[in-house]
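Asks: This is the structure alone, sequence omitted:
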């Protein structure tokens, strides 16, 4: 019986000691508070590598998300992870020059990006192409190409204009003009075919490409958008995009 009481006393003393040591402590009681970045996760190695190589990280945003680019003093840009993997940059060995991005711009005096296209340029009006302004064409460009399409068409993407071998120094594509060789649209004819959505509001993308060559061999006016995209592969120095809306 005496041994039993002795054991109980020992257990009681141990319990008191444990309860004293288990008192909650604040972060200021000897704990190290991690920086915010460390709490969130590890630093992005691609972003770090960009800055270590003398580049400047820039974020390009659109309606569908954002992409980080590493910019260089010569005006070229690489997607940050392509640069980190050695797939883009001054040391790369590739025949696909499209991995080098430059800030070519495409605008229109007729409508703002993501704005409404005036009916003048649609099937409800004169159905002529709007004026377009081109700036910051990449150095070394030999020609420009332009594709205008509507991804909201009921039967799939509808092509409204296909043009190539546009003079890279043109600056302005005039209203109601033929700036280069024109291919076949989804209407089965060449030239501009303006917006004419059956219902609802549709988006119309004006996609401009700067190429390091003139497209000559095998390129005919019967070429459509898909064929033109294939012919441009490996020759794209930069691109720009303008989007306008039209419909109910």
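Replies: Thanks, I have the structure now. Bear in mind that the values here come from a model prediction, so they are computed numbers and not experimental data. Numbering: from 1, shown residues only.

Asks: CA only for contacts and neighbour counts going forward, please
Replies: Noted.

Asks: Residue 2: how many residues sit nearby?
Replies: A count of nearby residues for residue 2, using other CA atoms under 10 Å, gives 6.

Asks: Can you name the next helix or strand after the helix or strand that contains residue 134?
Replies: Assigned by DSSP states H and E, residue 134 falls within strand 132-135. Next helix or strand after strand 132-135 toward the C-terminus (DSSP H and E): strand 143-150.

Asks: I'd like to know which elements whichever strand or helix holds residue 202 is packed against.
Replies: Residue 202 belongs to strand 201-211 when assigned by DSSP H and E. Contacts defined by 3 or more CA pairs under 8 Å, 6 or more residues apart in numbering; DSSP states H and E place strand 201-211 against strand 143-150, strand 236-247.

Asks: Find the nearest non-adjacent residue to residue 149, please.
Replies: residue 159 (4.3 Å; CA to CA, 6 or more residues apart in numbering).

Asks: Which helix or strand contains that neighbour?
Replies: Using DSSP H and E, residue 159 sits within strand 158-166.

Asks: next helix or strand past that strand?
Replies: Following strand 158-166 in sequence order, the next helix or strand is strand 172-173 (DSSP H and E).

Asks: Show me what that following strand packs onto, helices and strands only.
Replies: Applying 3+ CA pairs under 8 Å, 6+ apart, one finds that strand 172-173 contacts strand 132-135.

Asks: Against which helices or strands is the strand it packs on packed?
Replies: The elements that strand 132-135 packs onto, with contact taken as 3+ CA pairs under 8 Å, 6+ apart, are strand 105-107, strand 172-173.

Asks: State the next helix or strand along the chain beyond the last one.
Replies: Where DSSP H and E defines the elements, the next helix or strand beyond strand 172-173 is strand 181-182.

Asks: could you say what helices and strands that next one packs with?
Replies: Using 3+ CA pairs under 8 Å, 6+ apart: strand 181-182 touches strand 158-166.

Asks: Now do the strand it packs on and strand 201-211, the angle between them.
Replies: On the basis of axes from the mean of the first three to the mean of the last three CA atoms, to 10 degrees, strand 158-166 is oriented at 20 degrees to strand 201-211.

Asks: Structure two is appended below for comparative analysis:
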């Protein structure tokens, strides 16, 4: 495995690769990230994983400074997984001057996560587009846990005619259903015991819809109330159409149930997909 920290050496290394699959990460890797690497390895002869904590997608009050940085452990895990290249740029490499050029995003980026974290998707799309231009992958793999992010990246690739195939990796979960996330490290033992309730309650919505319930606002409200009573601070619980993330119409059969909520000082997100007959 090679560790590369600058753009020119990475481009030189990749110039003659027949196919490149790319997994962008912010590090602090866990089994969910490694599952994305395994998917990438199946789709190209060379796998590239980036590790970069992107300041642009954090608001001033958010956790950029305390976001877990475990680069040595990350590289060890990636080497054990058989990744070919780890790209670990610093901020001066990706942002040598203030990043004045950014994308004008579609309305979907202002809903759900975008409404709770203004500017988040602008920061995400900026760094992803820069990384795509640097790595020039044939395939890029993103996790379904960050479902809205996945859809925004899909739209960016489609509408800007980027020559990258986006592949989604299924959410990897702990035994109690909690979606693996780097921010789970913030949870103490008591909070960790409670954290699986977000997934549990979103699954309840999925199961209710599968059983024929169609009052989506009521289902959203009931789960938000249940979580609030358990001490969570709920940002949103929402049933949406999978590809547009718009409210569900009568003709829609591909649904996603999404939720984001705070457990003490830790913000957790999750989702479940459902396809109706």
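Replies: Arrived safely. Note that the coordinates shown come from a computational prediction; the quantities given were computed from them, not determined experimentally.

Asks: Just the TM-score for the two chains, thanks.
Replies: The TM-score (TM-score structural alignment, normalised by the length of structure 1) is 0.24; 108 aligned residues with a CA RMSD of 6.6 Å.

Asks: ok, back up a step: the strand holding residue 202 of structure 1 to strand 236-247, inter-axis angle?
Replies: Going by the same axes, to 10 degrees, strand 201-211 of structure 1 makes 160 degrees with strand 236-247.

Asks: how big is the angle separating strand 201-211 of structure 1 from strand 143-150?
Replies: Per the same axes, to 10 degrees, the angle that strand 201-211 of structure 1 makes with strand 143-150 is 170 degrees.

Asks: between the helix or strand following strand 201-211 of structure 1 and strand 158-166, how many degrees?
Replies: Reading on from strand 201-211 of structure 1 to the C-terminus, the next helix or strand found by DSSP H and E is helix 225-232. With the same axes, to 10 degrees as the basis, helix 225-232 of structure 1 and strand 158-166 are set at 30 degrees to each other.

Asks: after the lengthiest helix in structure 1, next one along is what?
Replies: As assigned by DSSP state H, the longest helix anywhere in structure 1 is helix 2-21. With elements assigned by DSSP H and E, the helix or strand that comes after helix 2-21 of structure 1 is helix 36-40.

Asks: what packs against the following helix or strand past that following helix?
Replies: Once the chain leaves helix 36-40 of structure 1, the next helix or strand it forms, by DSSP H and E, is helix 45-52. Counting contacts by 3+ CA pairs under 8 Å, 6+ apart, helix 45-52 of structure 1 is packed against strand 56-62, helix 80-84.

Asks: mind listing what's buried in the longest one?
Replies: Pointing back at strand 56-62 of structure 1 there. residue 57 (16 or more other CA atoms under 10 Å).

Asks: Show the secondary-structure elements that it is packed against.
Replies: Using 3+ CA pairs under 8 Å, 6+ apart: strand 56-62 of structure 1 touches helix 45-52, strand 65-71.

Asks: Which residues does it contact?
Replies: With contact meaning CA atoms under 8 Å, 6 or more residues apart in numbering, strand 56-62 of structure 1 is reached by 47, 50, 51, 66, 67, 68, 69, 70, 71, 72, 80.

Asks: got those as JSON lines, with distance to residue 60 of structure 1 and neighbour count columns?
Replies: Output for the contacts of strand 56-62 of structure 1, formatted as JSON lines (distance: CA to CA, whole Å; neighbours: other CA atoms under 10 Å):
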{"residue": "47", "distance to residue 60 of structure 1": "14", "neighbour count": "20"}
{"residue": "50", "distance to residue 60 of structure 1": "16", "neighbour count": "22"}
{"residue": "51", "distance to residue 60 of structure 1": "17", "neighbour count": "14"}
{"residue": "66", "distance to residue 60 of structure 1": "5", "neighbour count": "10"}
{"residue": "67", "distance to residue 60 of structure 1": "5", "neighbour count": "12"}
{"residue": "68", "distance to residue 60 of structure 1": "6", "neighbour count": "17"}
{"residue": "69", "distance to residue 60 of structure 1": "7", "neighbour count": "24"}
{"residue": "70", "distance to residue 60 of structure 1": "11", "neighbour count": "27"}
{"residue": "71", "distance to residue 60 of structure 1": "11", "neighbour count": "23"}
{"residue": "72", "distance to residue 60 of structure 1": "15", "neighbour count": "18"}
{"residue": "80", "distance to residue 60 of structure 1": "12", "neighbour count": "25"}
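
Asks: Spell out the residue ranges of the strands in structure 2.
Replies: 2-4, 20-25, 46-51, 85-87, 139-143, 165-169, 233-241, 254-263, 266-275 (DSSP state E).

Asks: Turn those strands into CSV, including mean neighbour count and distance to residue 218 of structure 2.
Replies: CSV is the format used below for those (neighbours: other CA atoms under 10 Å; distance: least, CA to CA, whole Å):
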stretch, mean neighbour count, distance to residue 218 of structure 2
strand 2-4, 15, 50
strand 20-25, 23, 36
strand 46-51, 24, 41
strand 85-87, 22, 46
strand 139-143, 23, 29
strand 165-169, 18, 30
strand 233-241, 21, 10
strand 254-263, 22, 13
strand 266-275, 19, 18
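
Asks: what's the span of stretch 155-167 of structure 2, first residue to last?
Replies: 13 Å (CA to CA, to the nearest Å).
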